[in-house]
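> Structure for this input, please:
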Amino acid sequence: MAIDDLPPLRDVIARHNLSARKALGQNFLLDLNLTAKIARAAGDLAGADVLEVGPGPGGLTRGLLAEGARRVLAIEKDPRCQPALAEIAEAYPGRLQVIEGDALEIDPLEHLSPPIKIAANLPYNVGTELLVRWLTPKVWPPVWSTLTLMFQREVAERIVAAPGSKAYGRLAVLAQWRTDARIVMSLPPGAFTPPPKVSSAVVHLTALPEPRYPADPKVLERVVAKAFNQRRKMLRAALKGLHPQIEDLLVEAGIAPTERAEQIPLEQFCALARLVAAR
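Sure thing, here's the model as predicted:
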């Protein structure tokens, strides 16, 4: 089923000679029904500006526009994709702006107006770094209301992981402290060209008005990073050097010093961060 009057993505890729490049973390999703489904997972797009990183030939871009996004700002590093994206911009007058460059080096805010949503099939090589940046702005709530992002399945599971699981770590704590995060779609390798070696999943994160539990963001980040950097060690050893009385602070936060990081729920990490900051 066509979602617009533009050619199928396979034809676009062939016409513009857009073979995916491993160095850019590219895996193209060609099924426009799937890209439209991802766009719908982002919620009501009418009246919203959407930031998309790594649009490639524009499959998700077309889905976002077809689902009613007010405007899409697409940041694409690969200059080969520009002609294909220009064709989409022409088909949706005034609704698509494309910036050529590295998303890690571009501030998109001057090109966006609230409400802002972020939706992307993120390049595998920068996906986690971008997510951490979006989760750790200087001011909360952030400029975006939701993130709808495709990752390798393993990364998606780390974002939504519960304490006690092997996937639970720094990413889960950062994401769940300030957002509601859930996996909304799973995609097999065969959905992509070329097929990656792993499955993928789409995670939808909704920004909370304020963090679930009070804590200084920088202190919490330091505590969590130190705890999970040596996740096999007991916390009294992993957090050694964080504070002279770290064992006493752990006990005061309701954490046994012999526990390991993956056993500690978010609320207790926040309690420990408050005690470290206060002392």
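> drop to CA atoms for contacts and neighbour counts, all remaining ones
Fine.
> any idea which residue sits dead centre in the protein?
Closest to where the C-alpha atoms of the chain average out (CA atoms, centre = their mean) is residue 131, at 3.9 Å.
> For it, what is the enclosing helix or strand?
In the assignment (DSSP states H and E), residue 131 maps to helix 127-135.
> Tell me where the stretch 1-150 of the chain has strands.
Along the stretch 1-150 of the chain, counting by DSSP state E, counting those that start in this stretch, strands occupy 28-29, 49-53, 71-76, 96-100, 116-121, 144-152.
> Just the residues contacting the second one, thanks.
When contacts are taken as CA atoms under 8 Å, 6 or more residues apart in numbering, the neighbours of strand 49-53 outside the stretch itself are 61, 64, 69-76, 103, 108, 112-122.
> ok, 7 Å please
The contact list for strand 49-53 (CA atoms under 7 Å, 6 or more residues apart in numbering) reads 69-76, 103, 112-120, 122.
> Need the buried ones from those residues selected in PyMOL.
The PyMOL command for the buried members of the contacts of strand 49-53 (criterion: 16 or more other CA atoms under 10 Å) is given here:
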select buried, resi 69+70+71+72+73+74+75+76+103+112+115+116+117+118+119+120+122
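> Another sequence for comparison is provided below:
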Amino acid sequence: MTVPEGLKGLEPLRQTIARHGLDARKALGQHFLLDPAITARITSLAGDLAGQHIVEVGPGPGGLTRALLDSDAATITAVEVDTRAVAIITELAALMPDRLQVVEADAMRRDLTTLCPAPRQIIANLPYNVGTPLLVGWLRQASAWSRLTLMFQQEVAERICAAPGSDHYGRLGVLAQWTCRCGMLMHIPPGAFSPPPKVHSAVVGLIPHARQPDATLFRAMEQITAAAFGQRRKMLRGALKSVGGEALLTEAGIDGSRRAETLDITEFDRLARLHARRTAAPA
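Predicted coordinates:
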């Protein structure tokens, strides 16, 4: 692809970072990804971006932002809470104002679906300290997104993609796989970042299923999985006592002596639907 005119002659990212005095802050979970080959690879993993409106969360100095601008994406909206990074991305937006807009906001407190029209995607190197709660929030509105391509700590990525019975299988994996088709796309070593984190990272792709739960059913699934995995060493009849216990399990046709990590997504779906129906029924 031909480099867009506005991106020609850009200074190296390290020079931009030095000019703005942008040191990575632990409190913000910042680890900057500067290698253009890796950011280009992440962008390509998101599939054909032609006509897509992209939301990037936590762009930092703009390494991934540059790669997104070098793609066929219709627009990119960069959401950044760090005022120092906002200044850098604003400089970049001034070069391509028709394609890049900057929103200074905390993504935890902002409905990102309001920032751009459909079809929309999220592509982001997420801050490590808020990656999981951000994802759960986006799963609640999965029907609004055509795809999510997200970088997490590798341990979190493994939890998202984990199969029943595995060590990493838990609440996050159930919620993610219930609403999306999930896959591990890329592993990234600590040395690719500045400063290097103490852990490896991985990129996960999530493609929302055509049919999505409504808000009531999603809330029921959150309650079921929180109870089941909150006491995962217990048998389900004990772990699920607060949400129906043995009676709920019997109605779902699930043996109460089993433990949460042995249930597949279909069985959790059955429990959530029964729980939603029970809680909605008049007393």
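> TM-score of the superposed pair?
The pair, once superposed, lands on a TM-score of 0.92 when counted by TM-score structural alignment, normalised by the length of the first structure; 271 aligned residues with a CA RMSD of 1.8 Å.
> what's the matching range in the second structure for the helix holding residue 131 of the first structure?
Matched against the second structure by TM-score structural alignment, helix 127-135 of the first structure falls on residues 131-139.
> The matching stretch vs the first structure, average distance?
Average distance, stretch 131-139 of the second structure versus aligned residues of the first structure after superposition (mean CA distance after the TM-score superposition for the first structure): 0.5 Å.
> So what does residue 45 of the first structure match up with in the second structure?
By TM-score structural alignment, residue 45 of the first structure lines up with residue 49.
> residues near that match, how many?
Residues contacting residue 49 of the second structure under the criterion other CA atoms under 10 Å number 20.
> Please name the residues that touch it.
Listed by CA under 7 Å, 6+ apart, the contact set of residue 49 of the second structure reads 72, 73.
> thinking again about what came up before, now do the match of helix 127-135 of the first structure: everything it contacts.
The contact list for stretch 131-139 of the second structure (CA under 7 Å, 6+ apart) reads 108, 152, 176, 179.
> Mind picking the two most distant members of those?
Greatest spatial distance in the contacts of stretch 131-139 of the second structure: 108 and 179, 19.9 Å, computed using CA to CA.
> Mind jotting down where the strands sit in the stretch 151-283 of the second structure?
Along the stretch 151-283 of the second structure, counting by DSSP E, counting those that start in this stretch, strands occupy 180-188, 193-194, 201-208.
> Which of the ones you listed has the highest mean neighbour count?
Among the strands of the stretch 151-283 of the second structure, the stretch with the highest mean neighbour count (mean count of other CA atoms under 10 Å) is strand 201-208, at a mean of 23.
> between it and helix 131-139, how big is the angle?
With axes from the mean of the first three to the mean of the last three CA atoms, to 10 degrees defining the directions, strand 201-208 of the second structure sits at 10 degrees from helix 131-139.
> ok, average deviation of strand 201-208 of the second structure from the first structure?
When the first structure is superposed, strand 201-208 of the second structure averages 0.4 Å from its matched positions, counting by mean CA distance after the TM-score superposition for the first structure.
> what span of the first structure lines up against that strand?
Under TM-score structural alignment, the match for strand 201-208 of the second structure in the first structure covers residues 200-207.
> next one: stretch 70-78 of the second structure
Using TM-score structural alignment, stretch 70-78 of the second structure pairs with 66-74 in the first structure.
> List of residues touching the matching stretch?
By CA under 7 Å, 6+ apart, stretch 66-74 of the first structure touches 3-4, 39-40, 45-53, 55, 95-99.
> Looking at the second structure, name the residue matched to residue 19 of the first structure.
In the second structure, residue 19 of the first structure lines up with residue 23, judged by TM-score structural alignment.
> For the nearest residue to that match once chain neighbours are set aside, grab the count of nearby residues.
Leaving out its chain neighbours, the residue that sits closest to residue 23 of the second structure by CA to CA, 6 or more residues apart in numbering is residue 17, at 7.6 Å. Residue 17 of the second structure has 19 neighbours, counted by other CA under 10 Å.
> Repeat that for the one 5 residues further on.
Burial measure for residue 22 of the second structure: 17 neighbouring residues, criterion other CA under 10 Å.
> where's the closest residue to it other than its chain neighbours relative to residue 277 of the second structure, distance?
Leaving out its chain neighbours, the residue that sits closest to residue 22 of the second structure by CA to CA, 6+ apart is residue 84, at 6.5 Å. Going from residue 84 of the second structure to residue 277 of the second structure by CA to CA, to the nearest Å gives 48 Å.
> same thing with residue 141 of the second structure?
Distance from residue 141 of the second structure to residue 277 of the second structure, by CA to CA: 21 Å.
> okay, these two: which has more neighbours?
Comparing residue 141 of the second structure with residue 277 by other CA under 10 Å, the one with more neighbours is residue 141, at 18 against 14.
> That concludes my questions; thank you for your assistance.
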